[in-house]
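Enquirer: have a look; sequence and predicted model below, questions after that.
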Amino acid sequence: MAETVPDMRELGAELRNWGRWGPGDERGTTNLITPERVAAAARLARTGTVFDLGIPLDGDGPQPGGARINPIRLMSENGQEQVLPGGFRWADDYVFMPLQSASQYDGLAHVMYDEQLYNGRPAGSVTVKGAGYNGIHHQAKGIAGRGVLLDIARLRGVDWLAAGEVIGPDDLDAACAAQGVEVGPGDILLIRTGYRKKFLTERDPVEFMKGEPGLGLESARWLHARDVAVVGSDNWAVEVLPGEHDGALFELHMVLIRDMGMTLAELLDLEELAEHCAGDGVYEFFYAGPPLKFTRGIGSPINPLALK
């Protein structure tokens, strides 16, 4: 069945969650991760097997430079030329990096259109001081629960999908059926396109950032109908690029973040987890991925864990 490409603003108005959790809400769909759902998800950690989903924070990452660079780590002390009592010496370091240069969350102040952020907040509230509303620090307790992996690359029998390849509701339904898993309220949904494998194979940041496979606009209805809390992927923007409408940019970001209030997880490494899920046939797990508590931050680096 052919899937439609809706008008972005009409879709945003249809799926908008403004006021759903009160006029002062700054968390959006992570409100769907209730204590009861967290407790149930914790029971999915049956064997103690742990998968880290973050990519390394180093100079070999996918950023080609420009608006974002890969992390730069510098030593402030290395223990040399220190003369301290009892022979004690110490080393220390620090990092300079965009908060969204590696595995990271897009917070709810990251995207705006028509001069408004999520929940009707003014776009002008994002200033040189950061996010006046919807800062990433509001998510500090909210991103742990049932995780589900949908392996679209494996479903299509490829190492990775091509840039511009759209993942729509039919694909998501087919992956659920093939994997024997359902996606439901409060879930943290991870979509594997194979794009992390592409980067590790080619090691070409410029090529990696030219475009990507990802979710199409119609998938927003699918996510909304199931009350998904967070959606993430192994690509760099979750959504398909180039987009489905000529001349438009990041339309799914605008619907998911600005209208639905959904936090996005990007640049995840899902390779080890996907292999294990294919081996044991279990595509659900306990996901623990809190952001760093940057006050008024737009996003945050993360190293989420999947526990099976």
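Expert: Alright, I've got the coordinates.
Enquirer: C-alpha from now on. contacts and neighbour counts both.
Expert: OK.
Enquirer: for the residue most central in space within the chain, which non-adjacent residue is spatially closest?
Expert: Centroid-nearest residue in the chain: A265, 0.6 Å away (criterion: C-alpha atoms, centre = their mean). Nearest residue to A265 in three dimensions, chain neighbours excluded: G232, at 4.1 Å (C-alpha to C-alpha, 6 or more residues apart in numbering).
Enquirer: burial of the one you found, as a residue count?
Expert: By the criterion of other C-alpha atoms under 10 Å, G232 has 25 neighbours.
Enquirer: spatially nearest residue to Q104 (excluding sequence neighbours)?
Expert: That would be P301: by C-alpha to C-alpha, 6+ apart, it lies 4.2 Å from Q104.
Enquirer: any chance you could map the helices in the chain?
Expert: In the chain, the helices defined using DSSP state H lie at 8-15, 35-42, 152-155, 169-179, 195-202, 205-208, 219-225, 251-253, 271-280.
Enquirer: strands of the stretch 101-250 of the chain, residue ranges please.
Expert: 104-106, 126-127, 130-131, 144-151, 166-167, 188-192, 214-215, 230-233 (DSSP state E, counting those that start in this stretch).
Enquirer: comparison target, given below:
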Amino acid sequence: MAEQHSMEDLLRDAPSNWGKWGDEDELGSLNYLTPAEVLRGVQHIRSGNVFTLQRLIGDPKGDPVWPGRSPAQRTMIFDESTWDSDDAPAFPGGLHYADDKIEAFLQGSTQYDALGHVWYAGKIWNGYDARTTIGGLDKASVAPIAERGVVGRGVLLDLARFRGRENLDKGETFDHNDLEACAKSQGIEIEKHDVLLIRTNFLKLFFDQGEQFYEGFNEPGLTYSPELVRWFQDREIPNLVTDTIANEVTYEPETGIALPLHCALMRNLGVALTEICDLEKLAASCAEDGQYTFLYAAAPLKVHRATGSPVNPLAIK
């Protein structure tokens, strides 16, 4: 029988930022994004070109979501046909209108994770008891991130182009050394407090393959090592943004543990995770003009006690 590994054993000696910003902190490494960091990001605006990074909700070709989640469902409530009925709403002057609603997983599109979204050993970010998640997140929900907003210098690390590929493959891994090498190849350096945007273009396979995409589901991405986690801590990275569904390789190759970086980076260091971004137009622009740094700005929706929230991040070059 294969040896069983636990998250607690894997991360027993992992670095932690618990208490760094006080016992009541719910923002984690986003605290690094001070007003000075906002101004540092502004300095990287050259042309004023704006790129929106959210994937379309209700894409006719389908919406990629984590296995087990269902895509958003938009339902029309009122449209012109409503007024074919004799009991339709009547407004002075003859106003007609359209109205619709959406039913969706809050993490079923481009979104921010709350810092309390994942945990192990009964503790979420900053040492809060995991039972504070029952019925909704009383601590470290997405609301404090949404209230604050996220603004700083963004850096695109185009791993797919760096490896000379259209997209990375299932289970393909890279680490902080690859990120550094990619940055160097793009003529930039990763600096303290940078928001890191990593392009794999893996979700191209979702649109190419349809449901076959989910067979043997194992995304490409960063893979756990103590050195990688220390790299994130030493560089005080506030936010990791990717174009994959879960920010990291799904199963850690050495142990088979699922999503250890969600725990090592988000639960332990307080790094905000942003997922399912569409980086294609931004990446094409960066490849064309050689400018891989920009002002990054994002504000997830303010949803009380939520585990995450949709977002449409901006990259302003």
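Expert: Received, thanks. Being a predicted model, the structure only gives us computed values, none of them experimental.
Enquirer: before we move on, the earlier item: residue in structure 2 paired with the residue nearest to the centre of structure 1?
Expert: Under the alignment (TM-score structural alignment), A265 of structure 1 pairs with T274 of structure 2.
Enquirer: contacting residues for the residue mapped onto N239 of structure 2 from structure 1?
Expert: Applying TM-score structural alignment, one finds that N239 of structure 2 aligns to V230 in structure 1. By C-alpha atoms under 8 Å, 6 or more residues apart in numbering, the contact list for V230 of structure 1 reads T29, T30, G186, D187, I188, L189, M262, T263, L264, A265.
Enquirer: dump those to a markdown table, plus distance to Q100 of structure 1.
Expert: Output for the contacts of V230 of structure 1, formatted as a markdown table (distance: C-alpha to C-alpha, whole Å):
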| residue | distance to Q100 of structure 1 |
| --- | --- |
| T29 | 20 |
| T30 | 19 |
| G186 | 24 |
| D187 | 23 |
| I188 | 19 |
| L189 | 19 |
| M262 | 16 |
| T263 | 13 |
| L264 | 11 |
| A265 | 10 |
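Enquirer: out of these, what pair is the most spread apart?
Expert: G186 and A265 (14.9 Å; C-alpha to C-alpha).
Enquirer: hmm, back to that, okay, the helices of structure 1 in JSON lines with distance to V111 of structure 1 and mean neighbour count next?
Expert: Below are those laid out as JSON lines (distance: least, C-alpha to C-alpha, whole Å; neighbours: other C-alpha atoms under 10 Å):
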{"stretch": "helix 8-15", "distance to V111 of structure 1": "13", "mean neighbour count": "16"}
{"stretch": "helix 35-42", "distance to V111 of structure 1": "28", "mean neighbour count": "15"}
{"stretch": "helix 152-155", "distance to V111 of structure 1": "26", "mean neighbour count": "19"}
{"stretch": "helix 169-179", "distance to V111 of structure 1": "24", "mean neighbour count": "17"}
{"stretch": "helix 195-202", "distance to V111 of structure 1": "23", "mean neighbour count": "17"}
{"stretch": "helix 205-208", "distance to V111 of structure 1": "22", "mean neighbour count": "16"}
{"stretch": "helix 219-225", "distance to V111 of structure 1": "16", "mean neighbour count": "19"}
{"stretch": "helix 251-253", "distance to V111 of structure 1": "7", "mean neighbour count": "22"}
{"stretch": "helix 271-280", "distance to V111 of structure 1": "29", "mean neighbour count": "15"}
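Enquirer: make JSON lines from the ones you listed and add distance to S101 of structure 1 to it.
Expert: Shown next, in JSON lines, are the helices of structure 1 (distance: least, C-alpha to C-alpha, whole Å):
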{"stretch": "helix 8-15", "distance to S101 of structure 1": "27"}
{"stretch": "helix 35-42", "distance to S101 of structure 1": "29"}
{"stretch": "helix 152-155", "distance to S101 of structure 1": "24"}
{"stretch": "helix 169-179", "distance to S101 of structure 1": "27"}
{"stretch": "helix 195-202", "distance to S101 of structure 1": "14"}
{"stretch": "helix 205-208", "distance to S101 of structure 1": "12"}
{"stretch": "helix 219-225", "distance to S101 of structure 1": "25"}
{"stretch": "helix 251-253", "distance to S101 of structure 1": "17"}
{"stretch": "helix 271-280", "distance to S101 of structure 1": "19"}
